[in-house]
Every structure is written in structure tokens, then in C-alpha cells.
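Asker: Have a look at this fold, sequence not included:
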């Protein structure tokens, strides 16, 4: 599990701060006036806790219990129900909005069709799912290699390196990430495989799951996505049929 190491868990909030993406999801939830929200792949709960308010139930689901322990301990953590698991844990017709922020959707690999099916089944009538993905036409992976950058962290000086393989025929990029804290010699190596799916592929996947009323944006300002390498971000908002 990439974020089962305590040091990586503590770094997660630093590397994934609150920002325009979280504003987008908060505004969407408020517009829908959703009384029941699921943050799927919630991580340490930075966004999740801000969705909670009187009259709204928020469920944060993540496969990493270490991440969830951190989420529970953060301010506002007691306003959210936290659950270790995947989309399969969403009860049928239990949610008005399901969110997958960050690169969550890209890290769901073989289970992607089943995940969308579970989300669709978990949505109420006219329920909404919203998530982001990277446009493969922009080839973001070309900028991910790192031969050894250094930064200071709460656990001391950190040296990070990353080598890239791919993308393969399925669009998967294999990332070999090495984290070294030289002050005490701790080394954590992580392998991640984000999958780049085209706009058309994601639309087709959503349709198969019964989610055909789809809007795609190229940024967090809701400007329409039109494709091409100059639009690296794809933000999907789909309603259940």
C-alpha cells in the first residue's frame, strides 16, 4: 500500500494541499444540496472534513487504514464516518454525490469498471459522481522523472527520486519512487501505476455504468474540455440516468 508508511502519510497533506480542486468539489456538493456525500479515496481527509456540515452525512472511504487513522485525528475528523474499503462498500442508493479527487480514479486499475458500477448503484436518483483524470494527450509523465531532489520535511531532510516506465498499451505508467531520509538512513520505495485513459474511453466507461449525462471541464473554472495536448486536466461530472 503506497501510503501505509507513517512518514509518507505525514507528507500527504504537504503534497496535496487544499486548493481550487477542493473548491470545485465543495461548490458542486453545495449546488446539488446533497445530504449524503461519499469521498472515495479520501486519503487523510483534507477535503472530506470540509464537506461535513449540519444536515449532511459524509462518508470517507479509503483502502489505507493508516491514512484513515490520520483523517480521524485531524480537526473535524469526528464529523465524518470513515471506512476502510473500496467503492464496493457504498450501500445501494445511499449517496447523492460521490467524489474522487486527486489521482484517485487513475489509481483504480483492473477494478475500474466495477468501481463505476458500484458508484452508479450507490447513487440516488439523479445522483452525481465527480472526479478528475489527466489527459494522455498532454503526456504529463514526461516530467515525472527525478534523479534526486532534496527537501526538508517534518521528519528531516528527504531525498526523492523517481524513474518512469511506459505508458504501456493500456495507458499505465509505472513509477518507481525512492524516498530516503539520510539523517537516519530510512528508505521507503514505492511503486505506483497510474493509468491514463482517453476522454472517449472514460465517456464509454461511464456510459456502460449507466452514467451518460456527462460534462467534462478542462479546469476548475468549468471551462469545457475540447481536447488536445494543451488541456492536461479532465474534470468529469456525471449524473445517474
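Answerer: Thanks, I have the structure now. In this text, all values refer to a predicted model and were calculated from it rather than measured experimentally. Numbering: from 1, shown residues only.
Asker: hey, let's count contacts and neighbours off CA atoms from now on
Answerer: Noted.
Asker: Just the helices from the protein, written as ranges.
Answerer: Using DSSP state H, the helices of the chain run over 6-15, 20-32, 48-51, 65-73, 112-122, 199-208.
Asker: For the most centrally placed residue in the chain, which non-adjacent residue is closest in space?
Answerer: When the chain is reduced to its mean C-alpha position, the closest residue under C-alpha atoms, centre = their mean turns out to be residue 104, at 2.7 Å. Using C-alpha to C-alpha, 6 or more residues apart in numbering and skipping residues adjacent in sequence, the residue nearest residue 104 is residue 41, 6.0 Å away.
Asker: and here's the other structure:
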């Protein structure tokens, strides 16, 4: 699969991720779903800096956090309750052959959309299915293409004061819209050096996602509005058949 974006793989940027994206109300819905389905073992695929993983571990759950960006995992390992999480470096296929038997697998944020290649997406769905127990749950979110939210993603160079008291400048520009793909570029000034990260997301239609899930042994139980971004994102709640 394609390597992780610089924003997650470069230690200079990974350590800033939670600073720039500190509003994690989106995780409230996932914690509620854990309770809803009665999950005791959860696999967080594309766990990044571990915000959800450590939150669930603090509740006494068995949590496996998987991510291909080692720098992000290093940030995750520094957080409270991180010692209660099993951290796995790699993409979802690293779980193949492991007797996980999870009750629930999740992909939060933009994780489901980073698989721009059909083969990568297919392999990921197979790996997710393989890590779940029979009738286990798979929950993830994806942005609605019709909302065209990328039209509001550009950020002019903006000065930001870090917790350390240092000042940095960040910006973001959408550089290509070629449906179903959207590519944007983010820049951050770190110690006087401008560090750039390019990201491409794939915007799949809901029916396409449902067909993909069915083709990999899942049945869609419900498609919900993302409570923190109504009208912009959907949450797929599926179950291993």
C-alpha cells in the first residue's frame, strides 16, 4: 500500500497533530458505538496518535491500535493509558493470520478514504473481516462527495502559537480535484524549515461502499449521519456475515 503521508510519518509533524486537531468530539460517537454493540475487544485501524485507542483502554477494553506511520505511534505510546494498548506498526494487512477475534473494528477520520487504489481497499476490507469474530462489527466514516467540502479546505498562511510557546505558520491548499480523488497540500514551518505534506482522498459513493462491503462478507446494518458533521459525513455500521 502507499506509504503514510508526511503529516503522519515525519516526527516533526506527527508530534503536532493533536495540537492542530484538538477537537475530537467525533470520537464521542465511536465510544457510544462501543457501548451500543457491547464490544470488549476493539481494533483501531489507522489509529494515528492513538486518541481513541487510549480513550477506550481507559475504560478497561482490550484495544489494538494499528498504523503504518511509526512517528504517529511513537506519539501514541507517550499518552496516558498507552501501556494498556497493543500497538501494531503496519497497515491493516499486518493483522492477517492473527487470532484477534475482535468484537469491533473502527476507522475514524479520513482513514477509509486514504485507500485510493481498489486493490488496497479490497485488501483492507479482507483484513478487517479476518480480525473480527463471527458477527463482529465494522464501523467507519466517509465524507459525502455531494457536500464538496474540499471547497472550504484552503487555509491561508496562519500563525499558530504551540504549547511550547514557539510560533509556527501553517497553510493548506487543494491542488487537484479529479473525482473521485481530491488532493491537497499542507505546509508547516518547523524550526524555520517549511515541511510539506501532500494527501489524496477518495470520495466513494454510498452505494459503491455498500457493494464493496457486501462483496467482502459484510452486511450493512445502518448508515448514519456523522453527529459532528451532519450533511457532510456518513457513518457505516456493518457486521461480518
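Answerer: That came through, no problem. Note that the coordinates shown come from a computational prediction; the quantities given were computed from them, not determined experimentally.
Asker: circling back to that earlier point, for residue 191 of structure 1, which of the helices of structure 1 is the nearest?
Answerer: Put simply, out of the helices of structure 1 the one that sits nearest residue 191 of structure 1 is helix 6-15, at 13.1 Å, with distance taken as C-alpha to C-alpha.
Asker: so what's the equivalent of residue 158 of structure 2 over in structure 1 up against?
Answerer: Taking TM-score structural alignment, the alignment pairs residue 158 of structure 2 with residue 149 from structure 1. By C-alpha atoms under 8 Å, 6 or more residues apart in numbering, the contact set of residue 149 of structure 1 is 159-161.
Asker: want to try a markdown table for those, with neighbour count as columns?
Answerer: Below are the contacts of residue 149 of structure 1 laid out as a markdown table (neighbours: other C-alpha atoms under 10 Å):
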| residue | neighbour count |
| --- | --- |
| 159 | 17 |
| 160 | 19 |
| 161 | 17 |
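Asker: could you dump the residues you listed to a markdown table with distance to residue 134 of structure 1?
Answerer: Formatted as a markdown table, the contacts of residue 149 of structure 1 follow (distance: C-alpha to C-alpha, whole Å):
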| residue | distance to residue 134 of structure 1 |
| --- | --- |
| 159 | 26 |
| 160 | 23 |
| 161 | 22 |
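Asker: With respect to residue 181 of structure 1, which of these is nearest?
Answerer: residue 159 (6.4 Å).
Asker: Contacts only, for the closest one.
Answerer: Going by C-alpha under 8 Å, 6+ apart, the list of residues near residue 159 of structure 1 reads 148-151, 178-182.
Asker: can you count the residues close to residue 143 of structure 1?
Answerer: Neighbour count of residue 143 of structure 1, defined by other C-alpha atoms under 10 Å: 8.
Asker: ok, now the one 10 residues further on?
Answerer: A total of 13 residues lie near residue 153 of structure 1 under the criterion other C-alpha under 10 Å.
Asker: what does residue 175 of structure 2 give?
Answerer: 14.
Asker: For it, give its distance to residue 95 of structure 2.
Answerer: The gap separating residue 175 of structure 2 from residue 95 of structure 2 is 34 Å, by C-alpha to C-alpha, to the nearest Å.
Asker: before we move on, the earlier item: the residue nearest to residue 104 of structure 1 and residue 103 touch, don't they?
Answerer: No - the pair residue 41 of structure 1 and residue 103 fails to qualify as a contact (C-alpha atoms under 8 Å) at a distance of 9.2 Å.
Asker: Comparing those two, which residue is more hemmed in?
Answerer: More crowded of residue 41 of structure 1 and residue 103, by other C-alpha under 10 Å: residue 41, with 26 against 15.
Asker: what do we get in structure 2 for that one?
Answerer: Residue 41 of structure 1 maps onto residue 46 of structure 2 when the alignment is built from TM-score structural alignment.
Asker: mind checking how far residue 231 of structure 2 is from residue 216 of structure 2?
Answerer: From residue 231 of structure 2 across to residue 216 of structure 2, the span is 27 Å (C-alpha to C-alpha).
Asker: Between these two, point out the one with more neighbours.
Answerer: residue 216 (18 against 13).
Asker: out of everything not next to it in sequence, what's closest to whatever residue of structure 1 lines up with that one?
Answerer: Matched across to structure 1, residue 216 of structure 2 falls on residue 209, judged by TM-score structural alignment. Of all residues not flanking residue 209 of structure 1 in the chain, residue 117 sits nearest, at 5.0 Å (C-alpha to C-alpha, 6+ apart).
Asker: what about that neighbour, neighbour count?
Answerer: Residue 117 of structure 1 - counted by other C-alpha under 10 Å - has 19 other residues nearby.
Asker: From residue 108 of structure 1, how far out is it?
Answerer: Taking C-alpha to C-alpha, one finds residue 117 of structure 1 at 13 Å from residue 108 of structure 1.
Asker: Name the residues contacting each of the two.
Answerer: Among the neighbours of residue 117 of structure 1, none is also in contact with residue 108 (C-alpha under 8 Å, 6+ apart).
Asker: can you pull the contacts of residue 134 of structure 1?
Answerer: Residue 134 of structure 1 touches 140, 196-197, 232-234, counting by C-alpha under 8 Å, 6+ apart.
Asker: err, residue 136 of structure 1, not the other one
Answerer: Contact partners of residue 136 of structure 1, counting by C-alpha under 8 Å, 6+ apart, are 171, 196-198, 229, 232.
Asker: In the residues you listed, which residue is surrounded by the most others?
Answerer: By neighbour count, taken as other C-alpha under 10 Å, the most surrounded of these turns out to be residue 196 (25 neighbours).
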